[in-house]
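Colleague: Test case, fold it:
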Amino acid sequence: MSETAPTPRLLSPAYAAITVGMCSLIGFVAFEAMAVTTVMPTVARDLDGAELYALSFAAPLASGVIGMVAAGLWSDRRGPVAPLVWSMVLFSVGLLICGTAPTMEILVGGRLVQGLGGGALTVGLYVLVGLVFPPRLQPSIFASFAAAWVLPALFGPSLAAFVADAVGWRWVFLGAVAFVGAAALLVAPSLRGRQTDTGVEEASTVRLVWATVGAIAVLALELLGSARGVAGLGALGALVLVVLALRNLLPPGSLTGRPGLPSVIATRGLMSAGFFCAEAYIVYVLQEQWGLTPGRAGLALSVVGVTWASSSQLQARLGARVSHVRAMEVGSLLVLAGVVSLSLTVWLDGPSLLAGATYVLAGAGMGFGYPRTSVAMLDVSTDSDRGFNSAALSIADSLGAALALSISGVVFAAAERQDANPFLAVFGFAVVLGVLGVVTSRRTAQAR
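Modeller: Below is the predicted model:
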């Protein structure tokens, strides 16, 4: 009588160390993300850089694309270990620059360096998931990544507000360096023996060039678009360059929503664009329109983050009972519902509590649909293209959000010049992105 092999689990002896290490790294980086979003309105006021507010969020997302492409090429050739190590170094250097920045311009520069590390980190972790975990555990590990945001979501905004009030906002950045160092110590033992030679020949640097062009064009779009006169026309040229860069960085058909993997990647990009475009302004609008303190305004991020993680756990438990396509459709619809509800609350000047509560729907949508874009991508990837596809998914994610944030900065400035509600204009733009995300999510099934 043969014994049935035990079902593998994330915390079984074969996977426990690497699971704990990867989730710890995600968790510590999450603290930084939540903290920075909470204090950035204060930073912009202190450094007299309100006009660069949107750029401070778009900068790390745009430069992250360069890190993603470099890490993807590197991972396809030698495995994910070296990209992960260098990603943590760059991320820490960026934090140090931000924490000591005397001007908003230098802080944005620090965010660019930080983004290079963050982009490489994302791809390195995704490749490591595909290399280490069997397909049946991949939805669970991505759900665990989302769960690693729970404590940062609960305590990150409040802790950031407390630190900023007690010793200054600079220590929100400087203190995060210690967290990243601690995460590096935890994940290092799990990386031993993971360095590999895949046999893939050296890849062309063309994709890296296009990643750089795309990142610069996204940032130029916000700077030129917010300018008056002839300079503003340069934003159109920057937009054309972004589109050209995306065509060369993503699988063919991603920009037109071709069925299958291209639409999976497009859905990921549009979900991130709509969600993060609105999220970047939640704390800002709660302070400006309703007069909330940074600590109280940051509670909205806490609730959304916990909802994201809970929804992600739900989709993991449902597993194959909900197809990847259905999960992405439901997720996109919930993101759209959250952004529409937030827009209506701002327009009608409803209670501040309602403004934060309505956006919970968007968090639930990201938790339910976002992890499935990763699993759907890995399902159709091989050892030779896993790095490319992981990088493409992350590029759509980051460059989509960066482009949306840059355009939102232009929209915000234009609305202010017309004496219109700039927050309502930005959230209206996020609604358009949400609608496009719903459309592409319905095309994520493989063409027959």
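
Colleague: Please count neighbours and contacts with C-alpha atoms only from this point.
Modeller: Will do.

Colleague: Measure how buried the closest residue to residue 49 other than its chain neighbours is and give me the count.
Modeller: Distances taken as CA to CA, 6 or more residues apart in numbering put residue 104 closest to residue 49, at 5.5 Å, once the chain neighbours are dropped. Neighbour count for residue 104, taken as other CA atoms under 10 Å: 22.

Colleague: What's the first helix or strand after the helix or strand residue 275 falls within?
Modeller: Using DSSP states H and E, residue 275 falls within helix 261-279. Later in the chain than helix 261-279, the nearest helix or strand by DSSP H and E is helix 282-288.

Colleague: so how far is the next helix or strand after that next one off the chain centroid?
Modeller: As assigned by DSSP H and E, the chain's next helix or strand after helix 282-288 is helix 294-318. Offset of helix 294-318 from its chain centre (CA atoms, centre = their mean, to the nearest Å): 15 Å.

Colleague: list the helices and strands the helix holding residue 275 packs on?
Modeller: If contacts are counted by 3 or more CA pairs under 8 Å, 6 or more residues apart in numbering; DSSP states H and E, helix 261-279 sits against helix 324-348, helix 360-379, helix 386-417, helix 422-441.

Colleague: can I get the ones you listed in CSV with distance to residue 210 and mean neighbour count?
Modeller: Listed next are the helices and strands packed on helix 261-279 as CSV, based on distance: least, CA to CA, whole Å; neighbours: other CA atoms under 10 Å:
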stretch, distance to residue 210, mean neighbour count
helix 324-348, 28, 23
helix 360-379, 22, 26
helix 386-417, 12, 26
helix 422-441, 24, 23
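
Colleague: CSV for the ones you listed, including distance to residue 295?
Modeller: Output for the helices and strands packed on helix 261-279, formatted as CSV (distance: least, CA to CA, whole Å):
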stretch, distance to residue 295
helix 324-348, 20
helix 360-379, 18
helix 386-417, 23
helix 422-441, 20
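
Colleague: Quick one, which of those gets closest to residue 17.
Modeller: helix 360-379 (21.6 Å; CA to CA).

Colleague: thinking again about what came up before, show me what contacts the residue nearest to residue 49?
Modeller: 44, 47, 48, 49, 52 (CA atoms under 8 Å, 6 or more residues apart in numbering).

Colleague: Check residue 310 too.
Modeller: Residue 310 is in contact with 147, 364, 367, counting by CA under 8 Å, 6+ apart.

Colleague: Looking at the contacts of residue 104, which are in helices?
Modeller: Assigned to helices by DSSP state H, the following of the contacts of residue 104 qualify: residue 44.

Colleague: Quickly check the contacts of residue 104 for the two that are furthest apart.
Modeller: Spanning the widest gap among the contacts of residue 104 are 47 and 52, at 10.1 Å by CA to CA.

Colleague: compare with the first, here's sequence two:
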Amino acid sequence: MTSTPGPVRGAGRRRVPGLMRPDPDGPWSAERWRTTTGVVALVSLVAFEAMAVATAMPVAVRALDGLDAYAWGFTGFLVTGLFATAVTGQVCDRRGPLLPFLVGVATFSVGLVLAGLAPSMAPFVLGRLVQGLGGGAIIVSLYVLIGHSYPDRLRPRIFSYLSAAWVVPAVVGPLIAGTVAENLSWRVVFVGLLPLVVAPVLLLLPAMPRGSPPSRPGGGAPASGAAALVAASAAIAAGAALAQLGGQQLERGRLLVGLGGAALGLAVVGAAARRLLPSGTLRLRRGLPSVVALRGLQAGAFFGLEAFLPLMLVEHRGLSPTAAGAVLTGAALGWSAGSWWQGRPRLPVGRQRLATVGAVIVLVGLAITSAAVVTEVPVLVGVAGWAVTGSGMGITFSTLSVLLFRLAPTGEEGASSAALQLSDTLGCVLTVGVAGIVYAFLRDQGGVAFAVMFAAMLLVQVGSIVAATRVTPSAQLRGNGRCEQPDNIQDPAIAG
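Modeller: Sure, this is the predicted structure:
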């Protein structure tokens, strides 16, 4: 008697990796899904705020009669962010990220109210200063939380999620902010964000480590050292502000005062940066110092151009605020695509070389975008160039975040995260400040001002490429002919 074979279990079903069998220890596991959701939600809120403010800024500054001080709408936020990031890193390493996270969220919310209700340009800048304090504390706290909650193998995916969190705000943020600013009030763009802060905070609070981190042998600076770091971070913020104020005096014909103030401010920034950044950062020493330097240079080139791109499109090319803000969407989508690509389980090159690839792509994108200053060049060329720029940023920034945790000394992840964010913010402060000086000085000459600003950003990005070639530590260059930790080996957890 012959038996008829029954159906084989699972026959005809194609197993999809990561879908049929979710990773029990992945970012969306029972242990981590609340943390992942909260981090992504809060970054989405930050992304929406950034896209909305960049879109509404030309309308807000014009309404407050502060076009000459346009750059302060951005540098006000960034200057205090310098102070907050440096201090928060030290606090996180000593007491954990919970307290600075809560203080940061509260301060950021107060800043939104102050900016949204400002009757003139000075109170508006004050609100942006307060926002910067909160924003710097939030970002560093999130980086420390990621380092605490996710192992190294999951961090590329987490950082790709963070870049992906910019997608929806990038698509709807400029449209919503432009429409609100044109038809209701630019003030709604600020105060309307307050209710959205609550849910991410409630999700993240249970995941925040309580108490002080475990002590390490010889670790932790003495109280006098911590006080010196606070003083140095205050000095670097004050120096950056002084440099911009001095530069603005040049536009008013006060040559000696302007040059003296700018030189003094830059000198203070340089001296304080040596205290706050890893040793060798300003010299592009191989390894972690060059990782930190690359973050600052590339952030400066990108955001220095982005701050004035909507203004150029409105004032020089005649676009509406909504249309000009929508141009920012291309970079955000490109950023997410680049970050997703670098987070794949298999990569054609190692992590360190990937930083150079991203930096070169950014340079090409910035050059294409800058061509839109020429009125004969279609605006769509600039849109395409900005999307290319964003893809390079997504590759480089996510890669640098992974390299940071690989190269940071054990127990100093908070200080290293703060250094990375500090370099980012310092680069933005200096380049946006320089661009603001150029704009105030050459504003009456139309497109010439934007051409000079954008050319300066291209030069900064050339420096980024140099730094990218030096992110490999010297010890790896000397060891066994291998210069990188490979990333082209498939992660079994990702493969499923």
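
Colleague: Just give the TM-score of the two.
Modeller: For these two chains in superposition, a TM-score of 0.95 is obtained (TM-score structural alignment, normalised by the length of structure 1); 444 aligned residues with a CA RMSD of 1.8 Å.

Colleague: more neighbours, residue 47 and residue 52 of structure 1?
Modeller: Between residue 47 of structure 1 and residue 52, residue 52 has the larger neighbour count (other CA under 10 Å), namely 19 against 14.

Colleague: Need the counterpart of that one in structure 2.
Modeller: Residue 52 of structure 1 maps onto residue 69 in structure 2 when the alignment is built from TM-score structural alignment.

Colleague: List the residues that contact its match.
Modeller: Here residue 69 of structure 2 is in contact with 436, 440 (criterion: CA under 8 Å, 6+ apart).

Colleague: what helix or strand does the counterpart of residue 162 of structure 2 in structure 1 sit in?
Modeller: In structure 1, residue 162 of structure 2 lines up with residue 145, judged by TM-score structural alignment. Assigned by DSSP H and E, residue 145 of structure 1 belongs to helix 138-147.

Colleague: mean deviation of that helix from structure 2?
Modeller: In the superposition with structure 2, the average deviation recorded for helix 138-147 of structure 1 is 0.8 Å (mean CA distance after the TM-score superposition for structure 1).

Colleague: Show me what that helix is packed against.
Modeller: helix 16-46, helix 104-132, helix 294-318, helix 360-379.

Colleague: Break down the stretch 101-250 of structure 2 into its helices, ranges please.
Modeller: Per DSSP state H, counting those that start in this stretch, the stretch 101-250 of structure 2 carries helices over the ranges 121-149, 155-164, 167-183, 186-191, 198-204, 223-251.

Colleague: who wins for proximity to residue 357 of structure 2 among these?
Modeller: For residue 357 of structure 2, the closest of those is helix 155-164, at 16.9 Å, according to CA to CA.

Colleague: what does the closest one rub up against?
Modeller: With contacts defined as CA under 8 Å, 6+ apart, helix 155-164 of structure 2 is touched by 27, 36, 39-40, 43-44, 146, 335-337, 339-340, 342-344, 394, 398-399, 401-402.

Colleague: same question, stretch 122-135 of structure 2
Modeller: For stretch 122-135 of structure 2, the external contacting residues (CA under 8 Å, 6+ apart) are 72-74, 76-81, 83-84, 103-118.

Colleague: ok, and for stretch 118-133 of structure 2, which residues are buried?
Modeller: The neighbour-count check on stretch 118-133 of structure 2 (16 or more other CA atoms under 10 Å) flags 118, 121-122, 124-133 as buried.

Colleague: From those, pick the one nearest residue 197 of structure 2.
Modeller: residue 131 (13.4 Å).

Colleague: Aligned counterpart of the closest one in structure 1, please.
Modeller: In structure 1, residue 131 of structure 2 lines up with residue 114, judged by TM-score structural alignment.

Colleague: measure its match to residue 58 of structure 1 for me?
Modeller: Residue 114 of structure 1 sits 12 Å away from residue 58 of structure 1, going by CA to CA, to the nearest Å.

Colleague: Residue 362 of structure 1 too?
Modeller: 20 Å.

Colleague: before we move on, what about residue 385 of structure 1?
Modeller: 28 Å.

Colleague: ok, the two, which is more surrounded?
Modeller: For residue 385 of structure 1 versus residue 58, the count of surrounding residues by other CA under 10 Å is larger for residue 58: 35 against 17.

Colleague: what about the one helix or strand the more buried one maps to, how far off from structure 2?
Modeller: Using DSSP H and E, the element containing residue 58 of structure 1 is helix 53-78. By mean CA distance after the TM-score superposition for structure 1, the fitted helix 53-78 of structure 1 averages 1.1 Å away from its aligned residues in structure 2.

Colleague: Now do that helix and helix 104-132, the angle between them.
Modeller: Computed by axes from the mean of the first three to the mean of the last three CA atoms, to 10 degrees, the angle separating helix 53-78 of structure 1 from helix 104-132 equals 30 degrees.

Colleague: Spatially nearest residue to whatever residue of structure 1 lines up with residue 360 of structure 2 (excluding sequence neighbours)?
Modeller: Correspondence of residue 360 of structure 2 to structure 1, assessed by TM-score structural alignment: residue 333. Computed as CA to CA, 6+ apart, the closest residue to residue 333 of structure 1 that is not its neighbour in sequence is residue 438, at 5.9 Å.

Colleague: which position in structure 2 aligns with that neighbour?
Modeller: Using TM-score structural alignment, residue 438 of structure 1 lines up with residue 465 in structure 2.

Colleague: which ones are touching its match?
Modeller: Residues near residue 465 of structure 2 by CA under 8 Å, 6+ apart: 294, 356, 359, 360.

Colleague: Please report how far the closest residue to the third one other than its chain neighbours lies from residue 321 of structure 2.
Modeller: The shortest distance from residue 359 of structure 2 to any residue other than its chain neighbours is 5.5 Å, reached at residue 465 (CA to CA, 6+ apart). When distances are taken as CA to CA, residue 465 of structure 2 and residue 321 of structure 2 turn out to be 33 Å apart.
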